[in-house]
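**Q** predicted model follows, preceded by the sequence.
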Amino acid sequence: MKQRRPVAAALAVAGYVVMIVPILFVVATAFTGGSTLRFPPEGVSLQWFEAAFAYSPFISAMVSSLQLAALATFFALLLGVPATLAIHRGRLPGKGLVEGLFLSPLIVPELVVGLALFQQLMIGLRLDNFTVLLVGHTVLMLPYAVRVTGASLALADPFVEEAARGLGASPLRTFFSVTLPLLRPGIFSAALLSFVTSFNNVPLSLLLQSRDFRTLPVTMLDYVQQSYDPMVAATSTIILAGTVLVAVVAERTVGFARIFGGINR
């Protein structure tokens, strides 16, 4: 028999309300026929979605955000997957310390990371803004690559890899034929989380951006400081719809519950 926990259930409902209701307000405002951000909306119209698609700063910033998120995700996985294999399958001394080092960007404030990168790479080494911004986003995405792929690897049976080696497969062939297919759901989930997180990042992008390269969230923040029309709400709704669509497809093809269930192991 399941135990009833009314306090926990009430807190869970309150948490969902606090998270979801503001989003519903933004979505409803995006379809307003009025000229200002206000709730309830004045009629129903798609005019602000049309304005968002026609506003060139948003389009160019979206392309920049997509490029940055894709590159940061790629490099985070390129570094994170071998690190995960070394932590969970290798004979690495101090595995807990190494894993904690890769997960540390989750607890360090992003502004602190951005300031350190600004001082060391932009002022010290005189690297361009995009390179430093890419390094920063890659560092912030590393915990997702290590933790989520590590959860996928924790769900896998290590004796399968040992059996492949016992049958004569080389370590490289074992990786591509056995280990990589076992890691594929975790890699896909980590890539999705990293991409979405990098795309929506504000603090680091705000600190390290340049005039020539601006991300969409920062451009939207600048716009809402100057204008009070619902075009930002329409753009946010488009981003939300795309994120939900990708998440649903990923859940149907990979299964987030199965991957994240291994994180607590």
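**A** Ah, there it is.

**Q** could you use CA atoms for every contact and neighbour count after this?
**A** OK.

**Q** and the contacts of the host helix or strand of Leu182?
**A** Secondary structure assignment for Leu182, by DSSP states H and E: helix 180-199. Residues from elsewhere that reach helix 180-199 (Cα atoms under 8 Å, 6 or more residues apart in numbering): 65-66, 68-70, 72-74, 77, 81, 137, 141, 144-145, 148-153, 156, 215-217, 243, 250, 254-256, 259.

**Q** filter those residues to the buried ones?
**A** The neighbour count (16 or more other Cα atoms under 10 Å) marks 65-66, 68-70, 72-74, 77, 81, 137, 141, 144-145, 148-153, 215-217, 250, 254-256, 259 as buried among the contacts of helix 180-199.

**Q** which of the residues you listed fall in strands?
**A** Among the buried ones among the contacts of helix 180-199, no member is found in strands (DSSP state E).

**Q** so which residue is dead centre in the chain?
**A** Against the mean C-alpha coordinate of the chain, by Cα atoms, centre = their mean, the closest residue is Thr197 at 2.4 Å.

**Q** and here's the other structure:
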Amino acid sequence: MARKPLVDIFIPCFIDQLLPETGMNMVKVLKRVGCEVRYNPNQTCCGQPAYNAGFYNESLEIANKFLDDFISEESNYVVSPSASCVGHVRGACAEMFVTSPRFISYRGLEKKTFEFTEFLTKVLDIEKIPGARFEGKVTYHDSCSALRECKIAAGPRALLHYVEGLELVEMAETSTCCGFGGTFAVKFDAISVAMAQQKVENALATGASAIVSTDSSCLMHLDAYIKKNKIDLKVMHIADVLASGW
């Protein structure tokens, strides 16, 4: 009997602190499709916030801890419900480790690190999650990291297409940034809010009841605008959609 794929899960800071149910739903789906899932409680952050704020030495220190936490010859893959974190591991970390004696170890880890939907569709070749059901019309938001850093676009849509009861409708300018951008939302708050407004208005124009994405950071930013303006629209991480109905 073939061994189940052994997956180490990396849970981003936002999900760990604010949306733990999304992490649990990712685990639920991974087990549903036959993976053996492992969680290292020593994990912390990938170092992206420090890097984006210009604290490169501190970010490298965190990246080295990330490497220590996930370097393992036992596991086949590292999977995260965040294209933003995976994009950082593939991009910024490569730059930081290029002159490090640990570069070869880093490259080994990088090659087996995947965003959740990317892992399902490109590694496991799965587009339909058994039992997934969600009644309603949704629209999908392409996060900047998913689309530009990880080249993820078709996979999430394919997964949503096979969810029973779900109708997927495309919004205008789906690839335009939502305005979060980490520290961008703090430093340029007026522009950030205007971009969130545009994204929400485009979503509402489709008649969808929810915005779905691969990145909780985008969804949190949009949800803050939605709630402040008392708009009848939900946000959902794709892992929560795929874990619905069973």
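**A** Sure thing, it's come through. Everything numeric here is computed off the predicted structure, so don't read it as measured data.

**Q** would you pull the TM-score for this pair?
**A** Between these two chains, after superposing, the TM-score reads 0.27 (TM-score structural alignment, normalised by the length of structure 2); 116 aligned residues with a Cα RMSD of 6.2 Å.

**Q** now stretch 245-265 of structure 1, how far from the centre of its chain.
**A** Offset of stretch 245-265 of structure 1 from its chain centre (Cα atoms, centre = their mean, to the nearest Å): 14 Å.

**Q** hmm, who's touching that stretch?
**A** 147-148, 150-152, 154-155, 185-186, 188-189.

**Q** and the next helix or strand past the longest strand belonging to structure 2?
**A** Criterion DSSP E: the longest strand present in structure 2 is strand 133-140. Along the chain past strand 133-140 of structure 2, the next helix or strand (assigned with DSSP H and E) turns out to be helix 144.

**Q** which elements pack onto the next helix or strand after that following helix?
**A** Next in sequence after helix 144 of structure 2, counting helices and strands by DSSP H and E, comes helix 154-161. Identification of packing neighbours for helix 154-161 of structure 2 by 3 or more Cα pairs under 8 Å, 6 or more residues apart in numbering; DSSP states H and E yields helix 116-118, strand 164-169, helix 238-242.

**Q** helices and strands around the last one, which ones?
**A** The contact analysis (3+ Cα pairs under 8 Å, 6+ apart) places helix 238-242 of structure 2 against helix 20-32, strand 133-140, helix 154-161.

**Q** ok, which of these comes nearest Gly87 of structure 2?
**A** Nearest to Gly87 of structure 2, of all those, is helix 154-161, at 16.1 Å by Cα to Cα.

**Q** which residues in structure 2 form helices?
**A** Along structure 2, the stretches classed as helices by DSSP state H are 13-18, 20-32, 48-52, 56-70, 83-90, 92-97, 103-111, 116-118, 144, 154-161, 184-187, 189-205, 216-228, 238-242.

**Q** nearest residue to Ala239 of structure 2 in space, ignoring adjacent ones along the chain?
**A** Closest residue in space to Ala239 of structure 2, ignoring its immediate chain neighbours: Met26 at 5.3 Å, by Cα to Cα, 6 or more residues apart in numbering.

**Q** state the number of residues packed around that neighbour.
**A** Residues within reach of Met26 of structure 2, counting by other Cα atoms under 10 Å, total 25.

**Q** show me what contacts the nearest residue to Thr138 of structure 1 once chain neighbours are set aside?
**A** Nearest residue to Thr138 of structure 1, sequence neighbours excluded (Cα to Cα, 6+ apart): Ala72, at 4.6 Å. Ala72 of structure 1 sits next to 134-135, 137-138, 141, 194-195, 198 when contact means Cα under 8 Å, 6+ apart.

**Q** of those, closest to Ala8 of structure 1?
**A** Ser194 (30.3 Å).

**Q** would you mind measuring from the closest one to Ile187 of structure 1?
**A** The spacing between Ser194 of structure 1 and Ile187 of structure 1, counted by Cα to Cα, to the nearest Å, is 10 Å.

**Q** quick revisit: output the contacting helices and strands for the longest strand of structure 2.
**A** strand 164-169, strand 210-213, helix 238-242.

**Q** packing partners for the following helix or strand past the helix holding Leu182 of structure 1?
**A** Counting by DSSP H and E, the element after helix 180-199 of structure 1 in chain order, helix or strand, is helix 203-208. For helix 203-208 of structure 1, the elements it packs on are helix 110-117, helix 129-155, judged by 3+ Cα pairs under 8 Å, 6+ apart.

**Q** can you give me how far the last one is from the chain middle?
**A** Here the centre of mass of C-alpha atoms in helix 129-155 of structure 1, compared against the chain's by Cα atoms, centre = their mean, lies 9 Å away.

**Q** do the shortest one as well
**A** Offset of helix 110-117 of structure 1 from its chain centre (Cα atoms, centre = their mean): 18 Å.

**Q** buried sites along that helix?
**A** Buried-residue list, helix 110-117 of structure 1, by 16+ other Cα under 10 Å: 110-111, 113-114, 117.

**Q** same thing with stretch 97-117 of structure 2?
**A** So for stretch 97-117 of structure 2, counting by 16+ other Cα under 10 Å, buried means 97, 103, 106-107, 109-110, 113-117.
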